[in-house]
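# Have a look; sequence and predicted model below, questions after that.
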Amino acid sequence: MNGEEEFFDAVTGFDSDNSSGEFSEANQRVTGVIHVDTSKSNGIGKVGERPPQENGIQKHRTSLPAPMFTRSDFSVWSILKKCIGLELSKITMPIAFNEPLSFLQRITEYMEHVYLIHKASCQPQPLERMQSVAAFAVSAVASQWERTGKPFNPLLGETYELTREDLGFRFISEQVSHHPPISAFYSEGLHQDFLFHGSIYPKLKFWGKSVEAEPRGTITLELLKHNEAYTWTNPTCCVHNVIIGKLWIEQYGTVEIVNHRTGDKCVLHFKPCGLFGKELHKVEGYIQDKNKKKLFMIYGKWTECLWGLDPAAYESFKKQERRTDSLRKTKLDDCPEKADGDVVDAVPEAQETVQMYNFTSFTVSLNELETGMEKILAPTDCRLRPDIRGMENGNMDLASQEKERLEEKQREARRERAREEAEWQTRWFHRGSNPYTGTPDWLYVGGYFERDFSGCPDIY
């Protein structure tokens, strides 16, 4: 690494050159800045710019058709008081809880900072590649900050595809199971530099004041040039104050990223908030080799940035940080607004962003449907779902009616299969084992991008 600084920029916001003027540079939201400093300083430095896009790349929309539906007139407790301790995937929730995206589109947000994968593929050393992969794994949850809306549950057989030539990838996902709900996805680099795939089946539970999403399923990243595969599982996500107060989100738990070729491992601890919010958003961890020798230390916040140091410099930095925290705590204790442990936003919000469900610019583009696009999409693509489309357009009554209709159509299809003693047949994925961990997984069978959609189920 030769002591050089390395910047992993994951700045996400609405384009400052937006011709409509709806979003200004001052109002951009930072949802994940990854800065890994390999020098022996404390890692504080200037945030780099996102790599510039090439001229002529297709522009994507920068706003939604209608602002977010306000939930102020809705009795949350009247619904949730019957759900304490239950798995929310088995409960029909009012549309007021939702954001206008399918969970399949939410999964696609993993690809927002795909350039970190491209960067990892270009790194010559395994330690450098692991740093970029760790940055990518953390950036995948950064977009969830202040995203308190629930994505629509995918219908069985629902799909979503996304090709971004400007970002160098294409992506396909399918809802392969309804009970339990399992979403499988597959992505590949357009320059044959990576494969990214996995299956996700989060367990959602309501605990009176919070909703917890426990991750299940393995995420796999293959860097083809280096013949390396990395696997990990996301941290637990929890939404607090669902009954009263300001909604806020924390991620907690341990994420282990394993390089199956070298035996290197990155261990990241997403800290629980703590009594006074001192640990809110914090991430700490390290990279170790196959002999468990620590090679690199990582710390920061999953909402803001990650920093990295070699182990010796990190110990010195932590001692200095503890002294600084002691002084800072004395000051905060004198502030009435902090004494009760209220959570304070790490980055000021733009009002326009709040009205767009706190979506990033990448997320805003996920459900856009250009004229004629419906003719080339699979008929199961969630861009064609009328309930999500209705909510995005601000027609909540239509969205609710369509949601009920689609759910009843799904139930009737399930009853029909039961009468005929027929099993559901997935189209683009099959049940199998992860080739690197041996755990149950859903694997892409190929063929989607050849665009033969004959035989796709009628789910809408």
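Yes, it's here. Residues are numbered from 1 along each chain as shown.

# contacts and neighbour counts: CA atoms only from here.
Will do.

# What's the separation between Gly189 and His281?
31 Å (CA to CA, to the nearest Å).

# got it, and Glu352?
24 Å.

# So for those two, which sits in the more crowded spot?
Of the pair Glu352 and His281, His281 is the one with more neighbours under other CA atoms under 10 Å, namely 22 against 18.

# hold the first one in mind and look at this next one:
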Amino acid sequence: MLSEFAEIQGQLRVFCEERSTLLDTLRQLEAANFETEPSVTHDNDYQVLKHPFSSSECEKYTVFSTTESSDEIDKQEVEEVSDEEISFFDTHESFHELTISDDSMTVESHMNVLAESAEQLNNKEDSFREPLPLDVERRTKLPDPLEKEKSVSLWSMIKDNVGKDLTRVCLPVYFNEPISSLQKCCEDMEYSYLLDKAYEYGKVGDSLQRILNVAAFAVSGYASSEGRHCKPFNPLLGETYEADFPDKGIRFFSEKVSHHPTIIACHCEGKGWKFWGDSNLRTKFWGRSIQLDPVGVLTLEFDDGEIFQWSKVTTSIYNLILGKLYCDHHGTMHIRGNRQFSSRLRFKEQSILDRNPHQVDGFIEDASGKKVASIYGKWDDCLHYACIDGAGKECRTSNDSSLLWRLNSPPVNVTRYNLTSFAITLNEITPGLQEKLPPTDSRFRPDQRHLENGEYEKANLEKQRLERRQRMSRKLQECGWKPRWFQKESENGPYRYVGGYWESREDKRWDGCQDIFGEFNEDAAVS
């Protein structure tokens, strides 16, 4: 037992020393003004060892995008997750497979030594949150509005649309925030450093820490929704958005690939991983609330071939008529892995008298179904985790749990839209960017730009004009229109990035990309 602890401790120390040496080398390269090109992974076909993810199975997984009303989830929730069952205790991943000997004091002392080494490794991993020097300085606030905003009642706009799909209801621009749904999709990448950590943990064989960080990433995408009461702009058919963040080491791209139903596809490349998916929101208005049910599967693939897939949970917006508007996310998220671990997370629905809302709890289980770690926290604040011993013992105490993820600080310049610091940068056209973008990029959308500048009358007129143009989209689809950068893997499968966007950007060659925001002949469009 002692030799095993000593060996693991030695491995941790060697890894920390190697990481420190690597960071020193990177700093020296940056000081010498060397430029390194980001590595672009190839879309090679992968083989899933234990849980094959075929296109047909992707359709089955969409049931997890709704609430716990699914028969499978209801059954498993009764068997696996009761209200009293999720309790927690602290240890580190390295301990969960160890057998406790009779000499408990000796084992405990060596556990403490190893825990200190693991903590040093976590401190090294925190370096992922420290960005590299920025190529350009990002803005920290939106432009000051040029006009005074009008007060419009949301109820007066939607009272005649009870039970309808609100994606087809035209609302004035006053109910929008100055980003598109394509850019909103990119907000999920704010905490992409969690995937960087997951990749590094997997490289050293720490599969449990990998799935824990993947689970934290899946939850972190909801953090930006707190206090956001305006809807993003519905993109035009063929509209695109790109985000290149050298400081984060990611390149994100999205495109609206279908108008009816509205489907957005995205693809992101990071440090040792790729992330992609498509999303279709089924929206219903029930008088006092709006329900948003996402349909689609998100896929994360690491360079070593490990894959995770999950779907988003239901989102509801309450108090449309009276009271304070608030947003809540509820349901069960099942993160399926193709190797050793998977995760099940429950987003607890907020009740009227709930004094501790936004709760998330769940667990990590191995391939045999054995629970090895528990997760708990709030989707708008932080997440903690604790490992579970062989006897299934859990303890939820502050001294016995480890921080997994925490919300970034709010921006200094708070906007009326409650955008995060990351979201404030998404619609910005930085110096030298405009000539690189295709004419389909969301940053060129005039109604959205006018709204950002506080030119509300111009924004409303442009929104009406573009909505008239949008009505052409159904006809275009019926005539065989196809997305430029994505295609379906099969008839009922998800959309996948076909490549070529960043190469076209480098060459500034946008053949086949129309000026979808420009003027058009309505009479010609009708004929």
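Yep, it's here. The shown structure was predicted, so the numbers you read here are calculated from the model rather than taken from an experiment.

# Got a TM-score for the two of them?
Scored against TM-score structural alignment, normalised by the length of the first structure, the superposed chains reach a TM-score of 0.78; 390 aligned residues with a CA RMSD of 3.1 Å.

# Specify the next element, helix or strand, located C-terminal of the helix or strand where Gly10 of the second structure lies.
Element membership for Gly10 of the second structure (DSSP states H and E) is helix 2-31. Heading C-terminal from helix 2-31 of the second structure, the first helix or strand you meet, by DSSP H and E, is helix 55-61.

# What is the corresponding segment of the first structure for whatever helix or strand comes next after that next one?
The helix or strand immediately downstream of helix 55-61 of the second structure is helix 71-80, counting by DSSP H and E. Alignment note (TM-score structural alignment): helix 71-80 of the second structure is unmatched in the first structure.

# which other helices and strands contact helix 71-80 of the second structure?
Helix 71-80 of the second structure sits against no helix or strand, with contacts defined as 3 or more CA pairs under 8 Å, 6 or more residues apart in numbering; DSSP states H and E.

# After that helix, which helix or strand is next?
Following helix 71-80 of the second structure in sequence, per DSSP H and E, is helix 104-125.

# For whichever helix or strand comes after that following helix, give the aligned segment of the first structure as residue numbers.
Using DSSP H and E, the helix or strand that follows helix 104-125 of the second structure towards the C-terminus is helix 154-158. Aligning helix 154-158 of the second structure against the first structure (TM-score structural alignment) gives residues 76-80.

# post-alignment, the matching stretch versus the second structure, mean distance?
Aligned to the second structure and superposed, stretch 76-80 of the first structure gives a mean residue distance of 1.4 Å (mean CA distance after the TM-score superposition for the first structure).

# Which positions in that stretch come out as buried?
Val76, Leu80 (16 or more other CA atoms under 10 Å).

# what ranges do the helices span in the first structure?
76-80, 103-108, 115-122, 126-142, 311-333, 336-339, 351-355, 361-364, 386-392, 396-419 (DSSP state H).

# any idea what Leu461 of the second structure aligns with in the first structure?
For Leu461 of the second structure, the residue aligned by TM-score structural alignment is Gln401.

# do the same with Arg168 of the second structure
So Arg168 of the second structure corresponds to Lys90, using TM-score structural alignment.

# Could you check how many residues crowd around its match?
Lys90 of the first structure, neighbours per other CA under 10 Å, totals 13.

# Phe136 of the first structure too?
That count, for Phe136 of the first structure with other CA under 10 Å as the rule, works out to 25.
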